[in-house]
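Q: Got a sequence here, can you build the structure:
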Amino acid sequence: MKSLATIRAIVEELACKNPYTGLKDLPEIPRPEESSIPRELPSLQQIPYVQNVLNMLSYNFLPQTFFCLEKHRSLDSIMLTSKEILAEALPIRCLEATFVGLYLTHGMKGVDRIPLSFKSRARGKSFHHIVLVIRCDSLYGALGLSRRSTLMDKPMIYKNLFELIMEYKEQYEAIGHQLVDFKLGLCASHESHSRKAPCWRYIAVSFVKWNSPLRLTSPHPSDELPTSENSKVSSEDGCAEEPSVLANVSNLLDRYSELLTIISAQYEKCTTPFLHGSTRESHPICLRDLHEMEETTARQENMRRLEAICSGRLPCLVFDVGTKKRAASRSTSKKRIETSRKNRDCNANFRHKMHRNRHEKVF
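A: Predicted coordinates for the structure are as follows:
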């Protein structure tokens, strides 16, 4: 019996032999081209062309990936990875498709790009997926890739976030999955070469009703074990079929859509550029990505955000950066004026004393 090392050597030798070497008149493999997107069209009409580019890349069914999957980094770094993906034209998965979607829609100023991630359960295991929600002209759709064609992109026909997410929920149920939760980020920046990291998970909403209709799920997927026991508990305690849960989720998403632009602007103004190895503790906790917090802190903060949003309030009451600078400038100006006034008074007193002393010496 041949050893494992011998078998590997034989496999590697066979893999090095390309059966198409030297053959002529081979059809040229189509490559995704950014130039295939007609940029002269309105943004809404460009979205299907962006999805066509993702479709040409195709889904990667191999056990390994070809590109960096780290998403907690600067947007500029993500754009560089997206360019590499388009240049190499290798198959990708859902996260890389989100990267490329961000890159290809970067110049569409009238388009909001919002990360949307899902967690589902089937056969005692947990599954995770992500797409890029597109909001344009008060319509919603999505860009993405998946093993299942029904969990990929969605056309720009949905009137609100709730309709879009319910469409994904129905498609999950059609393949025997229970949609456990979803997480929404903030609008990605359109700034060129932004050194700030996108916010991938600003709120987390569970369809599973335990203590609250808007129960927080774990912001750290790796902390949740995909056991069959967890699946039994979820199904016994109730899920999103209850109308009250869906009504609460619908209300939450409507309010979140209204506040999303303001919260995203606050995030861009108050967060600092991303640096590898640096902590994000200097950022206001109300603007941090849930993934950046400890699980207990993330649960508490997410619940606070959900309650504020459901009430129509901004979850982050931070002062405008420009206002702070103007206030500090006015304060500095006042101090300078007071100091200058004191100096003038001191100089006047000094001159008066010198003049009086000189007058006394004369007489």
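Q: From here on, just use CA atoms for contacts and neighbour counts.
A: Noted.
Q: Strands of this structure, start to end?
A: With DSSP state E as the criterion, the chain has strands at 112-122, 125-136, 139-143, 154-158, 178-184, 203-206.
Q: Would you reformat those strands as TSV and include distance to S331?
A: Formatted as TSV, the strands of the chain follow (distance: least, CA to CA, whole Å):
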stretch	distance to S331
strand 112-122	38
strand 125-136	42
strand 139-143	45
strand 154-158	50
strand 178-184	40
strand 203-206	37
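Q: how about this one, so we can line them up?
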Amino acid sequence: MLLLRKRKIGHKFSMESDDEDVNFYINRGGFPIQQEYWHKLWKHTKRHHSAKGEEAENQIRGNRSLSKVPVPIAPTITPGMTTEERIICIQNYISDLHYNFTGLQFFEIKKSRPMSGLMEIAKDMIKESLPIKCLEAVILSIYFTCGLEGLDRFPISFKSCFNSHHHRHVVLGIHYSGRYGALGLSRRRTLMYKPLIYRSLMDLIQQYKTSYEECYHELEKVKIGLPVDHSVHSCEPIKWKHVAINYKKSSTDNVRKALEKFSKQIKTKMYSEIKIATSSKSQKSPYGSSQNHNSSETKATNKNKTKKQPVLYQIKI
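A: Sure thing, here's the model as predicted:
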């Protein structure tokens, strides 16, 4: 879960606010972790644990007698496993990495990066086996589910409010054989993994809404992105927002209609690539009317392309 982001100009690190209103830093220097980021991590510990922070640092830093932390083993997917079994195996691995409470986010995730770049970060997560946060868990879930035939994956983002503070969270929604579920990681077990048992997307979202209420959070907004490409080499970025729901301005019926409409679009294009159709403006020729003889041919070509291209319109309620 993420809240506000603060950037320092001229510095390589940035500071964010967590769902417990605890600031944390992002490691932008890669691996091995540079000394300045270790310094920020321990500074965070001292600041948020008051008198015990320095004591904890002295007990851990330089202590060679600490017990070794077990390294989670990446899930082994065999041909005989069902899709449901593979999903459980992937979620167990993500849970074994544990949620990151250190105050330093170890992997920098830029949502605008192409799919191939994010998949390289996922490989680094497996190699380093460090604790992760919700956005990192989504990227890792996408990596492990690439190539699972018939499985649709789409990001689901949440914005909630507790005690006048806004909190953000994201999971990876999944759809398979008429059932919905989700993969992810959170401080709260009820806000992460959901098994493939929900008959509709509305049931899945409603389950998250109930879980937020049990944590005394008011769910304000939900955003659902388009299905993610199954190719780890895709140069296209992930579409994080396609359906935007504002619970403060929408009735339950409107929410249900929007989710049903989106679900129908997904089901009808389950095994094909889905893109939002965009209209490109015609470019003026620097040679004036000398290019007019190609206009009829260009129009016919564009018309054929328009017919073949699948269309999904953005839904806002």
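Q: who wins for proximity to T21 of structure 1 among the strands of structure 1?
A: strand 139-143 (36.7 Å; CA to CA).
Q: so that closest one aligns onto which residues of structure 2?
A: Using TM-score structural alignment, strand 139-143 of structure 1 lines up with residues 179-183 of structure 2.
Q: for the strands of structure 1, which one sits closest to E236 of structure 1?
A: strand 178-184 (12.7 Å).
Q: Give the other helices and strands that the closest one contacts.
A: Judged by 3 or more CA pairs under 8 Å, 6 or more residues apart in numbering; DSSP states H and E, strand 178-184 of structure 1 is in contact with strand 112-122, helix 161-174, strand 203-206.
Q: If we ignore the residues flanking it in sequence, what's nearest H166 of structure 2?
A: S160 (5.6 Å; CA to CA, 6 or more residues apart in numbering).
Q: Tell me where structure 1 has helices.
A: Taking DSSP state H, the helices of structure 1 run over residues 4-16, 43-57, 75-88, 94-104, 161-174, 228-237, 243-270, 295-310, 321-362.
Q: Please work out which of those is packed deepest.
A: helix 94-104 (a mean of 25; mean count of other CA atoms under 10 Å).
Q: could you say what helices and strands that helix packs with?
A: Using 3+ CA pairs under 8 Å, 6+ apart: helix 94-104 of structure 1 touches helix 43-57, helix 75-88, strand 125-136, strand 139-143.
Q: if you set the cut-off to 6 Å instead, what comes out?
A: helix 75-88 (3 or more CA pairs under 6 Å, 6 or more residues apart in numbering; DSSP states H and E).
Q: Show me what F99 of structure 1 lines up with in structure 2.
A: Aligned partner of F99 of structure 1 by TM-score structural alignment: I139.
Q: From I238 of structure 2, how far off is its match?
A: Between I139 of structure 2 and I238 of structure 2 the distance is 10 Å, computed by CA to CA, to the nearest Å.
Q: what's the burial count for S17 of structure 2?
A: By other CA atoms under 10 Å, 18 other residues sit near S17 of structure 2.
Q: ok, it - contacts?
A: Applying CA atoms under 6 Å, 6 or more residues apart in numbering, we find S17 of structure 2 in contact with L3, L4, N23.
Q: any idea what H230 of structure 2 aligns with in structure 1?
A: Match for H230 of structure 2 (TM-score structural alignment): H190.
Q: Quick one: residues contacting its match.
A: H106.
Q: follow-up on the earlier one: from A197 of structure 1, how far out is the corresponding residue of structure 1 for the residue nearest to H166 of structure 2?
A: In structure 1, S160 of structure 2 lines up with S120, judged by TM-score structural alignment. Separation of S120 of structure 1 from A197 of structure 1 (CA to CA) stands at 26 Å.
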